[in-house]
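A.B. asks: Sequence first, then the predicted structure, then my questions.
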Amino acid sequence: MPRLPFPSVALTALLVYGVYTMGSLRADPEPDLTIDVTASQWWWQAQYQRDVPAASFTTANEIRIPAGRKVRLRLHAKDVIHSFWVPNLAGKMDVIPGRVNSLVIEADRAGVFRGQCAEFCGAQHARMAFFVIAQPQAQFDAWMAQQRAPAVAPASEIGRRGLDILRSNRCLQCHAVRGISDIPGDPRHGPDLTHIASRTHLAGGTLKNNRDNLKRFIADSQGVKPGNHMPSFPQLSDEELEALASYLEGLR
């Protein structure tokens, strides 16, 4: 009987071991939280607890997670192929229309981790950023409770004027404000504005979230981010823009 050379034996043993262990390496670990993330030209929607309607809520361009916990992201695409990438937390994952891809991320410390669409998806591909914000568990739980709450009715005259402007300019046909514009089976496709003031950035990471940038983006969204699906509103006066920004800043 011919003898097998030692390298063949060793390599065969390693192959068997590799095939045996491959399944456990590829298996998704059990997550502590699942978030549905939907990519659109050119922004990201994050829906928490989608499978529990009473506790579900939606935010945009920020994904908050508890530090030190595994989080499964179910990735959806609304229009074209995108790619989800947070370099400091995970590798790239394609986001494909008609398909749900799963990615598990974990931040071992609290912090802010910038993400980016890594697949060319149209004119504003470079301005399709998002932020993963990892928080200590207690802070994350408090944020979750805040996000579940509906929008608070404006208490000031300028805030009430801003809400009237939001309604009269048909903004609520594209944007939801829970407690103000609830529609069963809501078909709207713009970012949810219920707690917009709690976010750090606007327009897919393009602008920092402050009053001046709110007014700038509303008045000239096509100048700031050409080709996005929100029209500019140059017809609004400075006073109207101030009132509208005042209302939005109250949505925390």
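C.D. replies: Received, thanks.
A.B. asks: all contacts plus neighbour counts: C-alpha atoms, from now on.
C.D. replies: Will do.
A.B. asks: Count the neighbours of Val80 for me.
C.D. replies: By other Cα atoms under 10 Å, the residues close to Val80 number 16.
A.B. asks: here comes the other one, which I'd like you to weigh against the first:
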Amino acid sequence: MTVLRLLPLLALGACTGVQTPLNPHGDAAERIAHLSWLLFGGGAAIFVLVMALLAWALLAPATLRGAMRSRSFVLAGGVAFPVITLAALLVHSLGVSRALVLPREERPLRIEVIARQYWWEVRYPDAGADAVTANEIRLPVGREVELLLSSADVIHSLWIPNLHGKMDMIPGRVNRQRFTAQRTGVLRGQCTEFCGLQHGLMAFWAVVEEPAAFEAWLARQQAPVPEPTDPRLVQGKRIFGEAGCGACHAVRGTAWQGRLGPDLSRVGSRLSLAAGVLENHRGTLAGWIAGAQDIKPGNAMPAYGRALDGDDLLALAAWLEALR
């Protein structure tokens, strides 16, 4: 009985949150949610109808039950009703699918998302080659965006349930997804195609904000990283170079332009580390650098716990945290 009482609460819990298609934050997700509720409601109504007919067949007087054996009743209930109902749902769902792919603006904001094992590279080509981040997609509210989805290794799939449906990311191909975010908020996305050992830990945040805040964020992404003046941060930057981090990571405004790992130019401003695995602050930065393979085994980041002493590790984490 306790489990039965909890079922309505579980159902309601699925309708809200930062990762559900039933709490739409955009036009595409709203269409998908409406279609979902139509299917849920239609399925529930048909279930009730079938149960009522079953009760009629079992409990009604014999004279009434006899009507269910007639040819007209069988043709109406067993052939005409499902054909008409399913055909109507098919036509409606095809209309929703068409509306999801039709462009609404001639020049949407283009955002390139490149999936890698096991993180996301995000580029804003309309703003220039320097507008690059990782594991976080920033979006302006009220403006149509076009995600250009590709993969650098195996098949992945991107899904931001509050904004749109699932879209595969296939090596050698660019798939496109358009939508307009209608509400601000912080939403969670996830890889939904098994892509290897750490597929389950390949998430990201989609941050929808006001246009002015988005433009200010985008301008910071393009700007070179300033030289540190604090001795502790100077030490951290020096350790970054001596440890060879620049061979894999880029930091705008420096000679380090590696492309194997995420761009770290503004890593301190991101909400998470390791593709949604950790909250982003100095302690988790140090922990990730020291033991990346303990936190997320099989990813491409080596562990530096033995290569760096504690003081250098904390200085490096402090400099990365300051990159905002």
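C.D. replies: Everything's here; your move. Just so it is clear, the model here is predicted, and its values are computed rather than measured.
A.B. asks: After superposition, what is the TM-score?
C.D. replies: Aligned and superposed, the two chains score 0.86 in TM-score terms (TM-score structural alignment, normalised by the length of the first structure); 232 aligned residues with a Cα RMSD of 2.1 Å.
A.B. asks: residue range for stretch 229-238 of the second structure in the first structure?
C.D. replies: On the first structure, the counterpart of stretch 229-238 of the second structure by TM-score structural alignment is residues 155-164.
A.B. asks: same thing with stretch 43-55 of the second structure?
C.D. replies: Counting by TM-score structural alignment, stretch 43-55 of the second structure falls onto no part of the first structure.
A.B. asks: where do the helices sit along the stretch 51-200 of the second structure?
C.D. replies: 62-65, 71-75, 81-101 (DSSP state H, counting those that start in this stretch).
A.B. asks: counting contacts, what elements does the last one pack onto?
C.D. replies: Read it as helix 81-101 of the second structure. helix 27-59, strand 175-180 (3 or more Cα pairs under 8 Å, 6 or more residues apart in numbering; DSSP states H and E).
A.B. asks: Which elements pack onto the longest one?
C.D. replies: Under the contact criterion of 3+ Cα pairs under 8 Å, 6+ apart, the helices and strands touching helix 27-59 of the second structure comprise helix 81-101, strand 175-180.
A.B. asks: What residues sit buried inside it?
C.D. replies: 27-33, 35, 57 (16 or more other Cα atoms under 10 Å).
A.B. asks: can you check stretch 132-146 of the first structure too?
C.D. replies: Those buried within stretch 132-146 of the first structure under the rule 16+ other Cα under 10 Å are 132-135, 140, 144.
A.B. asks: In the second structure, what range does it match?
C.D. replies: Going by TM-score structural alignment, stretch 132-146 of the first structure sits over residues 206-220 in the second structure.
A.B. asks: list the contacts for Leu271 of the second structure?
C.D. replies: 136, 205, 279-280 (Cα atoms under 8 Å, 6 or more residues apart in numbering).
A.B. asks: need the strands for the stretch 101-250 of the first structure, in chain order.
C.D. replies: Ranges of strands in the stretch 101-250 of the first structure, per DSSP state E, counting those that start in this stretch, are 101-105, 111-117, 129-135, 201-202, 207-208.
A.B. asks: can you put the ones you listed in CSV and add distance to Ala27 of the first structure?
C.D. replies: Formatted as CSV, those follow (distance: least, Cα to Cα, whole Å):
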stretch, distance to Ala27 of the first structure
strand 101-105, 11
strand 111-117, 24
strand 129-135, 23
strand 201-202, 35
strand 207-208, 38
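A.B. asks: Nearest to Pro87 of the first structure among those strands would be which one?
C.D. replies: strand 111-117 (6.9 Å; Cα to Cα).
A.B. asks: which residue is nearest the centroid of the second structure?
C.D. replies: Gly189 (1.6 Å; Cα atoms, centre = their mean).
A.B. asks: what's the matching residue for that residue over in the first structure?
C.D. replies: Gly189 of the second structure maps onto Gly115 in the first structure, by TM-score structural alignment.
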